[in-house]
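Undergrad: The following block contains a protein sequence and its predicted model.
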Amino acid sequence: MTQLPLVNAGTAPSSGGCGCGSHGGCGGAGGVQGSATTAEAASTAVPDARPGDLDVRPLAPAQRHERIFAAVAALLPGESFVLTNDHDPKPLRYQLDAEEPGQVAWEYLAEGPDVWRVRLTRADGHCC
């Protein structure tokens, strides 16, 4: 099985956020958007994220599904990636099952209470 070379989501430039401007990384006018310090803090704060995981915790909630669906769309048959999240991504699973029935396998690797890790694998024989 091929593991996708995904980058930690915390290293990507961010936009949006709460807009409060009082803390770094939230995307507010006074915040530090996508700074290395914020990304490093997010990736080292919880050791349950592994190199290569798609860790969406540092992203604003509105950006998470877009990033995850892009990663799923990039999967070739038999390829997978591990999603790291701060809550059970069960609603995402329902959405994937509705849009691509039987095309993405879902395997929990860690189930909270603070960190969830899920391996998503594209089914063999998926044509496009």
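TA: Great, that's in hand.
Undergrad: use CA for all of it now, contacts and neighbours both
TA: Noted.
Undergrad: before we move on, what SS does residue 38 have?
TA: Here residue 38 takes the helix state, with states given by DSSP: H, G, I helix; E, B strand; the rest coil.
Undergrad: same thing with the one 3 residues further on?
TA: Under the three-state scheme (three-state DSSP), residue 41 adopts helix.
Undergrad: here's the one I want to compare it with:
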Amino acid sequence: MAGAACGIAQRRRSVNYENDLQTRGEQRVLACLLQRNEALCHCMNLTPCHFSHDQHGMIFRAIRALLSQGRVADEWSVFAFLREVYPRYHVSSVYLIALRHMAVHTSNCGYYASKLQHAGDRP
């Protein structure tokens, strides 16, 4: 019985993500911004509406809001901001940490963002 309980706990901790090209592109933009806030200058024309997933749009909105206030936008400040401003909206801190540690080159943020802006193009 203990082994079964351990298996259930393990499945709850694992985080599954969609793996389509649009989702991966959105994740790359967010990962770049969480890793290097200055990368926002490469995607100034991007809006939360460009994200197909509401969660990604909310994370992007939080990053922009934090930076406009002169604050650092990392996984913890974004999580706290979302909990404070949108208490009913749930974003997992595990997901934000996974985005922060995603292997991306922050210099490509503008490329990823441009692909989200143009309909039909996929990063």
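TA: Great, that's in hand. Predicted model, so just to flag it, every value in this text is computed and none were measured.
Undergrad: And the TM-score between them?
TA: After superposition, the two chains reach a TM-score (TM-score structural alignment, normalised by the length of structure 2) of 0.27; 52 aligned residues with a CA RMSD of 4.2 Å.
Undergrad: that's a helix at residue 73 of structure 1, yeah?
TA: Yes - looking at residue 73 of structure 1 with three-state DSSP, it is inside a helix.
Undergrad: residues contacting it?
TA: Residues near residue 73 of structure 1 by CA atoms under 8 Å, 6 or more residues apart in numbering: none.
Undergrad: now swap in residue 117 of structure 1 and tell me
TA: By CA under 8 Å, 6+ apart, the neighbours of residue 117 of structure 1 are 49, 82-85, 108-111.
Undergrad: what about 7 Å?
TA: Residues counted as contacts of residue 117 of structure 1 (CA atoms under 7 Å, 6 or more residues apart in numbering) are 82-85, 108-111.
Undergrad: do the same with residue 118 of structure 1
TA: Counting by CA under 7 Å, 6+ apart, the residues that residue 118 of structure 1 touches are 82-84, 106-109.
Undergrad: Please repeat the previous calculation with a cut-off of 8 Å.
TA: Contacts of residue 118 of structure 1 by CA under 8 Å, 6+ apart are 82-84, 106-110.
Undergrad: Rebuild those residues as a markdown table, extending it with secondary structure and neighbour count.
TA: Putting the contacts of residue 118 of structure 1 into a markdown table (DSSP: H, G, I helix; E, B strand; the rest coil; neighbours: other CA atoms under 10 Å) gives the following:
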| residue | secondary structure | neighbour count |
| --- | --- | --- |
| 82 | strand | 25 |
| 83 | strand | 24 |
| 84 | strand | 25 |
| 106 | strand | 16 |
| 107 | strand | 12 |
| 108 | strand | 13 |
| 109 | strand | 13 |
| 110 | strand | 16 |
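Undergrad: what's the closest of the contacts of residue 117 of structure 1 to residue 61 of structure 1?
TA: residue 85 (10.6 Å; CA to CA).
Undergrad: Is the closest one in contact with residue 55, as I believe?
TA: Yes - assessed by CA atoms under 8 Å, residue 85 of structure 1 is found in contact with residue 55 at 6.3 Å.
Undergrad: neighbour-wise, which of these two wins?
TA: Neighbour tally, residue 85 of structure 1 and residue 55, criterion other CA atoms under 10 Å: the higher count belongs to residue 55, 28 against 24.
Undergrad: which stretches of structure 2 form helices?
TA: 2-13, 21-35, 54-68, 75-85, 93-100, 109-117 (DSSP state H).
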